[in-house]
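S.K.: Can you look at this prediction? I've put the sequence above it.
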Amino acid sequence: MAAKGHVLVLPMPCQGHVTPLMELSHRLADEGFEVTFVNTEVDHALVLGALPAGGAAELRERGIHLAFIPDGLADGEDRKDINKLVDAYSRHMPGHLERLIRDMEAAGGRPKVRWLVGDVNMGWSFVVARKLGIRVASFWPAAAACLAIMLKIPKLVEDGVLNNKGWPERQETLQLAPGMPPLHTSLLSWNNAGAPEGQHIIFDLVCRNNKLNDIAEITVCNSFHEAEAGVFKLFPDLLPIGPLVADQELQRPVGHFLPEDTGCLEWLDAQTGGSVVYVAFGSMAIFDARQFQELAEGLELTGRPFLWVVRPDFTPGLSKLWLDSFRLRLASTGKGMIVTWCSQQRVLAHSAVACFVSHCGWNSTLEGVRNGVPFLCWPYFCDQFLDQNYVTAVWRTGLAVSPDEDGVVTKEEVRSKVEQVVGDTEIRERAQLLRDTARTCVTRGGSSHKNFKKFIDLLSE
């Protein structure tokens, strides 16, 4: 069967943006589209390095080609510094993207790119696409409520809630519409993305992207109607097509930057149903040594088995001696397991998992929701405070940690909150109801399924 058309997919260069766009790419490939997935050079190398042997060839066979362009930063520069990353890619990537598309066309052998499906955070790419006669669909990878607040910036400035630099003029709790999560003005995503002196870079990007998104013919997002009904009432043109998943068996690669430890799945198989505390803070969060130790000892205090994802760069400055003795204790009791990365979707789908101690990135939040897992929320930055408020205030499917006066979440707090979450039958019942709703949305006739069909019909034109 001839491909329906060639779609270029472009995520913002962060793990939490690559994953849902890779899931969407698999869905597009299932619908008969040919996809070119464009990462930055650095992320492309990470994705290739983390793929199982023959993974890239397998993706190509499915119709997904991996391509890359430079992000404008030098080799050793810190790509977790969002301000620096955004500043570099906004200036350097447009020229590189145009060159990549022109080179692909000149090489021939594949159909001409008809559509760009671009991350809203990469609004500059919509201008490049339009210049080359390519149609644009935009994709919002976070909570729709986060985009709604961004789109309301002019109104918030006009109402005197924000100044024209994006900083709050008043300390108050915002709620844009009934059913939307309340959010304190000190926790707006663009003011919590990194060092305050670089905040203007993020705020300018957000304001620019709000305007550039008008170039897109459609904006789809990884959410579902019932999860964020208040937002979709406010912005009916925003189409939720989630929760996205690459395949039902969770076997297809979704563009991880780190190789997955699959041994943890066998370890989970050996645990009692509903007993394990799963702990993971995504790809960006950093803990200092003191906080790391409090969390570790708190997990031990629960007396429950736990699976904890600790990236190699999670806690710079942690005593290796301390970590080694902690690992030894775990090995001798068999009570806990530490891995550097895992297939989170398969872990959360496992019947042994009792609760999810999470930074509340949107992908993690939806993956927990889709599996009916109760949350203990521990947000780190950006939009994660908003996601926490969905969990604690709107869906009521979990609780949040409370740091002490030094800003530290103590081991006693970890133990006590884990017990509260796991022991609360009402939280668990609400989580299961939300899971059932999420699953209904993506099945035939469900709201996300209908929106996805609308999206596919547009891309097929």
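M.R.: Nice, thanks for sending it over.
S.K.: CA only for contacts and neighbour counts going forward, please
M.R.: Fine.
S.K.: what residues are up against Val38?
M.R.: For Val38, the contact set (Cα atoms under 8 Å, 6 or more residues apart in numbering) comprises 8-11, 66-69.
S.K.: Give me the distance between it and Val47.
M.R.: 11 Å (Cα to Cα, to the nearest Å).
S.K.: picking up where we left off before, of the contacts of Val38, which belong to strands?
M.R.: Among the contacts of Val38, the ones falling in strands (DSSP state E) are 8-10, 66-69.
S.K.: show me the residues around Gly302 that make contact.
M.R.: Rather than Gly, residue 302 is Thr. Each residue near Thr302 by Cα under 8 Å, 6+ apart is listed here: 415-416, 418-419.
S.K.: Tell me the buried residues in the helix or strand where Asn210 lies?
M.R.: In the assignment (DSSP states H and E), Asn210 maps to helix 199-212. Residues of helix 199-212 classed as buried: 199-203, 205-206, 209-210, 212 (neighbour count, 16 or more other Cα atoms under 10 Å).
S.K.: name the helices or strands packed onto that helix?
M.R.: The helices and strands touching helix 199-212, judged by 3 or more Cα pairs under 8 Å, 6 or more residues apart in numbering; DSSP states H and E, are helix 82-107, helix 124-131, helix 144-151.
S.K.: this is the other structure I want to compare:
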Amino acid sequence: MGVQRHVLFVPIPAQGHVAPLMKLAQQIADYDIKVTFVNTEFIHNKIISSLPENYYDENRRQRLKLVSVPDGLGPEDNRTDFLKLTDSMLRVTPGYLKDLIDQSNRIGEGEEITCLIGDLSVGWAFKIAEEMGIMRAALLPCASAALALTLQVPKLIETGIIDTNGTTLKNELIHLSKGMPSWSSYELIWSCQNDLATQKVFFDYTADTHKTMEIVNWILCNSSYEIDQPAFDLVPNVLPIGPLLASKHTNGIIGRQEIKDKIKKLLSDDGIRETSLKLMEVARKSVSQGGSSKRNLEYFIEQIKG
């Protein structure tokens, strides 16, 4: 009998990052792989309190364990202050994460961490995993176009479109490829024109993306070839496994009907609605049996099992 695989998930504490990683964790657990999902204590408590009573039964508890580590802030601190939260986490959280891995590895008998899957922004967690000889997979929680843009940062600086703080110097459209929409220089993913200190933190995260990509074994993306092919042509080493849609197991976090209801409420324009429904159908097919994202996910799972 082979080694029991045990995957550790590490998101950054923000809804748009925790949610897709949680959905991926649930899918991997359904393949009989042991999963431990690590949140900060603040986010962990919010998730536990929001789960329905029948969600965390004994069967799921055996496959998916939710745990927490401190973020270094006190109960009185404002966790919407991204600068303060980031600084605190970088000082204290890596030590707690390493201790958690050490404790799990000492137990043995299938508890050893064999792979760490984290948000692309948690480079510090991947460094710990690399030092401990643990396989590493980074998930880009958004569309691949964001990564394609990030990888162009050195060129954008060289051509004088932005400076080394991410501030735009030229008011011109940025074209990455013929099949992709253009960006205004004031619509870059790290832009915070009214808060340059926060912008600098976001921009530094994008700069670290290059380093993170060098130390991970796989780069996953919450999108599909069918939706983002022009962007994936610019980042060929990325494995699309999304969109990570809510399953029947995730109704306590976000349900498909909830998504549909919100879309119906927000979209009143017939043209927009028609386009959105077509994209939803493309997404559904890409994650269904035989779709490219389904095949990619199964390939990835075979890799971490092997």
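M.R.: Sure thing, it's come through. Small disclaimer: the values here were computed from a predicted structure and weren't measured.
S.K.: TM between them?
M.R.: Here the TM-score for the pair of chains, by TM-score structural alignment, normalised by the length of structure 2, is 0.91; 306 aligned residues with a Cα RMSD of 2.3 Å.
S.K.: ok now the helix holding Asn210 of structure 1, how far from the chain's centre?
M.R.: Mean-position distance between helix 199-212 of structure 1 and its chain equals 19 Å (Cα atoms, centre = their mean, to the nearest Å).
S.K.: In structure 2, what stretch matches that helix?
M.R.: Using TM-score structural alignment, helix 199-212 of structure 1 corresponds to residues 199-212 of structure 2.
S.K.: how much does the helix holding Asn210 of structure 1 stray from structure 2?
M.R.: The superposed helix 199-212 of structure 1 is, by mean Cα distance after the TM-score superposition for structure 1, a mean 2.0 Å from where its aligned residues fall in structure 2.
S.K.: who's in contact with the following helix or strand past that helix?
M.R.: Of the helices and strands lying after helix 199-212 of structure 1 in sequence (DSSP H and E), the nearest is strand 218-221. Residues outside strand 218-221 of structure 1 that contact it (Cα under 8 Å, 6+ apart): 136-144, 237-242, 455.
S.K.: Tell me the buried residues in strand 218-221 of structure 1?
M.R.: Using 16+ other Cα under 10 Å as the test for burial, strand 218-221 of structure 1 gives 218-221.
S.K.: Tell me the one of those residues nearest Leu386 of structure 1?
M.R.: Nearest to Leu386 of structure 1 out of these is Cys221 (Cα to Cα; 16.3 Å).
S.K.: The closest one and Phe126 of structure 1, how far apart?
M.R.: Cys221 of structure 1 is 17 Å from Phe126 of structure 1, where distance means Cα to Cα.
S.K.: Could you do Ala67 of structure 1 as well?
M.R.: From Ala67 of structure 1 to Phe126 of structure 1 the distance is 18 Å (Cα to Cα).
S.K.: Mind checking which of the two has more residues around it?
M.R.: Of the pair Ala67 of structure 1 and Phe126, Phe126 is the one with more neighbours under other Cα atoms under 10 Å, namely 27 against 16.
S.K.: residue contacts, that one?
M.R.: With Cα under 8 Å, 6+ apart, Phe126 of structure 1 has these contacts: 116, 118, 136, 212-213, 215-216.
S.K.: quick one on the thing from earlier: any idea of the angle the helix holding Asn210 of structure 1 forms with helix 82-107?
M.R.: 40 degrees (axes from the mean of the first three to the mean of the last three Cα atoms, to 10 degrees).
S.K.: Give me the contacts around helix 199-212 of structure 1.
M.R.: For helix 199-212 of structure 1, contacts defined as Cα under 8 Å, 6+ apart pick out 83, 86-87, 120-124, 126-127, 150-151, 153, 165-166, 190-191, 193.
S.K.: Just the buried residues from those residues, in ChimeraX please.
M.R.: Selection command for ChimeraX covering only the buried members of the contacts of helix 199-212 of structure 1, criterion 16+ other Cα under 10 Å:
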select :83,86,87,120,121,122,123,124,126,127,150,151,153,166,190,191,193
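S.K.: where's the nearest residue to Asn171 of structure 2 once chain neighbours are set aside, which helix or strand?
M.R.: Computed as Cα to Cα, 6 or more residues apart in numbering, the closest residue to Asn171 of structure 2 that is not its neighbour in sequence is Ser185, at 5.7 Å. Using DSSP H and E, no element contains Ser185 of structure 2; it sits outside every helix and strand.
S.K.: from what I can see Ser185 of structure 2 touches His175, true?
M.R.: No: if you go by Cα atoms under 8 Å, Ser185 of structure 2 and His175 don't touch, sitting 10.4 Å apart.
S.K.: Just want to know which of these two has more residues nearby.
M.R.: Ser185 (18 against 13).
S.K.: residue contacts, the more buried one?
M.R.: With contact taken as Cα under 8 Å, 6+ apart, Ser185 of structure 2 is in contact with 161, 168, 170-174.
S.K.: so which of those is the most crowded?
M.R.: The most crowded member of the contacts of Ser185 of structure 2, judged by other Cα under 10 Å, is Thr168 (21 neighbours).
S.K.: Roughly how far does the residue lying closest to that residue once chain neighbours are set aside sit from Ile174 of structure 2?
M.R.: By the measure of Cα to Cα, 6+ apart, the closest residue to Thr168 of structure 2 outside its immediate chain neighbours is Ile162, 4.3 Å from it. For Ile162 of structure 2, the distance to Ile174 of structure 2 equals 11 Å [Cα to Cα].
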